[in-house]
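Participant: here are the coordinates; sequence isn't available:
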């Protein structure tokens, strides 16, 4: 999922231009992204053979939504506060927001699609034909899937990116052209509308794809993270954000999908509760930055993986051990490995590709966008 430039807001410090800063960084968020990606990875790489892991990936998506909703909402409201202070205009803030989001999300996404478009001239890829290609180019994969009923093969994980991009397009103008005092009501309205949409679809007996991939429900989960972000300046009870409370919420997020929620029907009914616990965990981490759990999330492996998690998320479905086997077989070598070996190898290759993409492609583009918007705001 997309990585968001982390911001602080309502802390009593003077408003300043949004941008990467060690001071603005919320400790633990990168590590939480890493864990969310690993949930998705296990679901996609092992879950296809063991249904018990299926809902683990959905939980990872909930964590991603909570993180994105919290950070995006804070960035937008902070910009709106600057507009009301006469430091910028809503239109300039919107341009700046979209430029930074575009620089973060578009390059690696469209590079991946472009490579497959070229390769599809010579090789057929399941799910990558006709209208599916157009939908992916327009960030409408989720809409294509639940309106046609056709899954898009290894491109299926693009549905979450589509929902996030649709949310940015709709949510950003609403917050930037409305009073900052209306931000909480706006987020609450999105949450209620998302829950209402989910209830109506379930009552009407809609298909699984329609229920799981509809945009309005996803918007509600993102806005729930936004509500948490708008309340970070309010001091929460210590028992609620303590280290043990953080650990309890994290264990609930991990264990529930593997036990009581491992049935699709049960998951669909309890998904809002999972979103609420995921949002609570994100809120707890942001409120208490000195706990042992946050220190664990800040360990080098998790923090590093979280930083490149967007690339990992995009690439992981296209990295398969059977392709490596086929390539080696052409050299006259046959690989005989244990059943547990392919997944770690695929993870290592995915991380390597994402690290290269981050170092030489994504980070330079983000730095350019940050510099360009800084000059504009100045």
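Facilitator: Arrived safely. Being a predicted model, the structure only gives us computed values, none of them experimental.
Participant: okay, CA-based contacts and neighbour counts for the rest of this
Facilitator: OK.
Participant: and the residue nearest to residue 45 when sequence neighbours are not counted, how many residues sit next to it?
Facilitator: Distances taken as Cα to Cα, 6 or more residues apart in numbering put residue 343 closest to residue 45, at 6.4 Å, once the chain neighbours are dropped. The burial count assigned to residue 343 is 18, neighbours taken as other Cα atoms under 10 Å.
Participant: which helix or strand contains residue 343?
Facilitator: In the assignment (DSSP states H and E), residue 343 maps to helix 342-357.
Participant: quick one: that helix to chain centroid distance?
Facilitator: Offset of helix 342-357 from its chain centre (Cα atoms, centre = their mean, to the nearest Å): 19 Å.
Participant: which other helices and strands contact the helix or strand just after it?
Facilitator: For helix 342-357, the following helix or strand on the C-terminal side (DSSP H and E) is helix 363-377. Packing partners of helix 363-377 (3 or more Cα pairs under 8 Å, 6 or more residues apart in numbering; DSSP states H and E): helix 90-119.
Participant: so what does the helix it packs on touch, helix or strand wise?
Facilitator: Partner elements for helix 90-119 (3+ Cα pairs under 8 Å, 6+ apart): helix 54-84, helix 131-137, helix 158-176, helix 363-377.
Participant: what is the end-to-end distance of stretch 203-216?
Facilitator: Its first and final residues considered, stretch 203-216 spans 16 Å by Cα to Cα, to the nearest Å.
Participant: can you give me the buried ones in that stretch?
Facilitator: 209-216 (16 or more other Cα atoms under 10 Å).
Participant: quick one: it to chain centroid distance?
Facilitator: Counting by Cα atoms, centre = their mean, stretch 203-216 is centred 20 Å from the centre of its parent chain.
Participant: need the contact partners of it.
Facilitator: Residues from elsewhere that reach stretch 203-216 (Cα atoms under 8 Å, 6 or more residues apart in numbering): 142-143, 145-147, 149, 159, 163, 166, 190, 193-194, 197-198, 201-202, 268.
Participant: alright, now check it against this:
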């Protein structure tokens, strides 16, 4: 068996990382910790973690499917159909139901004086709308930009990986990362607006590619033991931290904007990748055991719904200083209570979405995949040309 294929089982801790990532996003949006535009934006770090996880899982799956195609044990058209069926079941239903509800509410009462850009979100072009059309953040629907990035990635990645030799996948990803880094720094140096760089930079796709490189490489490293596998992780983390520290030392008064901030983005990305790969490669560590905590694991399971709903909850919900004063709530707790209430409401909506819709639809994946693979069974003689 190919070494990379040995890494296709359950990876512990990923749901825990998802839970931490969506918490960072929530705190940035609702708790105003790490505002957009600062060098260390908690929301950005949370979204980047999602990108790394998506790249790790999706590109790892596509890489393994390409190996099966080269072994003539699977057909490329079957792999494509299965991939898009899985993505559609996971992403589309709750997303488009939410957009439909949002369109009705917007027509009747919800932020009627604000352009929510709903047609752009329907087409998964939220990032383009924010960066080029609006050149600004539209408020409650601003978080849809990252969903657009992932969907655009899903449209391209299967064709790149399933139609190219598996031996070239890491090199293709590395080449894209280099080009994206150059463009990202050039955007900063050229004075591009903060929303454009934040939502439309190719560095967002590079994070998906970095996660994919990790997913492909980790399988190979597992075959040679932890010491060999840990070295690239440690070097990646160290390189990222050195880049950040060097920039901070050279420009102590700069927090955002321009090429220096773009360099920080790249350094932080590699540091984040290093930590992520360390967790993936230490499946028996105490850190992974903590990430596997049942409540955290479930929160990560419903994190997609939580991410969709959280920013649509009014920021004024729970803001009742007069009520708190009458109830003798300590002044230090009063600003925290609205955030806690909004968090719990978003979690309730995510729980209901998972139990009533998402979980039920995902149960269809295995029978549908089996039906597709039966319909498009491998035909070795015909597939030899795919090599």
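Facilitator: The structure has been received and is ready for your questions. The model shown is predicted, which means the values in this text are computed figures rather than measured ones.
Participant: let's have the buried residues of stretch 203-216 of structure 1 in CSV, adding distance to residue 84 of structure 1 and secondary structure.
Facilitator: Converted to CSV, the buried residues of stretch 203-216 of structure 1 look like this (distance: Cα to Cα, whole Å; DSSP: H, G, I helix; E, B strand; the rest coil):
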residue, distance to residue 84 of structure 1, secondary structure
209, 42, helix
210, 40, helix
211, 39, helix
212, 38, helix
213, 36, helix
214, 34, coil
215, 31, helix
216, 29, helix
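Participant: distance to residue 247 of structure 1 added to those residues, as TSV?
Facilitator: What follows is the buried residues of stretch 203-216 of structure 1, written out as TSV (distance: Cα to Cα, whole Å):
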residue	distance to residue 247 of structure 1
209	33
210	34
211	31
212	28
213	30
214	31
215	31
216	30
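Participant: and which of the residues you listed is nearest residue 333 of structure 1?
Facilitator: Nearest to residue 333 of structure 1, judged by Cα to Cα, of the buried residues of stretch 203-216 of structure 1 is residue 209 at 41.5 Å.
Participant: quick check: the closest one vs residue 135 of structure 1, distance?
Facilitator: Per Cα to Cα, residue 209 of structure 1 is found 16 Å from residue 135 of structure 1.
Participant: residues contacting the equivalent of residue 322 of structure 1 over in structure 2?
Facilitator: When structure 2 is aligned by TM-score structural alignment, the residue opposite residue 322 of structure 1 is residue 316. Residue 316 of structure 2 makes contact with residue 338 under the criterion Cα under 8 Å, 6+ apart.
Participant: check the spacing between residue 316 of structure 2 and residue 111 of structure 2 real quick.
Facilitator: Between residue 316 of structure 2 and residue 111 of structure 2 the computed distance is 14 Å (Cα to Cα).
Participant: overlap in contacts of those two?
Facilitator: Counting by Cα under 8 Å, 6+ apart, residue 316 of structure 2 and residue 111 have no shared contacts at all.
Participant: stretch 278-295 of structure 1 maps to which residues in structure 2?
Facilitator: On structure 2, the counterpart of stretch 278-295 of structure 1 by TM-score structural alignment is residues 272-289.
Participant: next: stretch 96-111 of structure 1.
Facilitator: Against structure 2, stretch 96-111 of structure 1 falls on residues 82-97 (TM-score structural alignment).
Participant: cool, and stretch 225-233 of structure 1?
Facilitator: Using TM-score structural alignment, the residues of structure 2 aligned to stretch 225-233 of structure 1 are 211-219.
Participant: distance from that stretch to structure 1 after superposition?
Facilitator: Compared with structure 1 after fitting, stretch 211-219 of structure 2 deviates on average by 1.0 Å (mean Cα distance after the TM-score superposition for structure 1).
Participant: about what we covered before: for the match of stretch 96-111 of structure 1, which outside residues touch it?
Facilitator: 122, 158, 305, 308, 353, 357-358, 361-362, 365, 369, 372.
Participant: mean shift of that stretch relative to structure 1?
Facilitator: Superposed on structure 1, stretch 82-97 of structure 2 shows a mean distance of 0.9 Å to its aligned residues (mean Cα distance after the TM-score superposition for structure 1).
Participant: how far out from the middle of the chain is that stretch?
Facilitator: With Cα atoms, centre = their mean as the basis, stretch 82-97 of structure 2 stands 15 Å off its chain's centre.
Participant: flag every buried residue along that stretch.
Facilitator: Buried residues in stretch 82-97 of structure 2, counted by 16+ other Cα under 10 Å: 82-83, 85-86, 89-90, 94-95.
Participant: same check, this time on stretch 110-118 of structure 1
Facilitator: For stretch 110-118 of structure 1, by 16+ other Cα under 10 Å, it's 113, 116-117.
Participant: for the spatially closest residue to residue 112 of structure 2 that is not a sequence neighbour, grab the count of nearby residues.
Facilitator: Spatial nearest neighbour of residue 112 of structure 2, excluding adjacent residues (Cα to Cα, 6+ apart): residue 106 at 5.5 Å. By other Cα under 10 Å, the residues close to residue 106 of structure 2 number 17.
Participant: over to residue 24 of structure 1?
Facilitator: Using other Cα under 10 Å, residue 24 of structure 1 has 14 neighbouring residues.
Participant: before we move on, what about residue 51 of structure 1?
Facilitator: Residues lying near residue 51 of structure 1 (other Cα under 10 Å) number 15.
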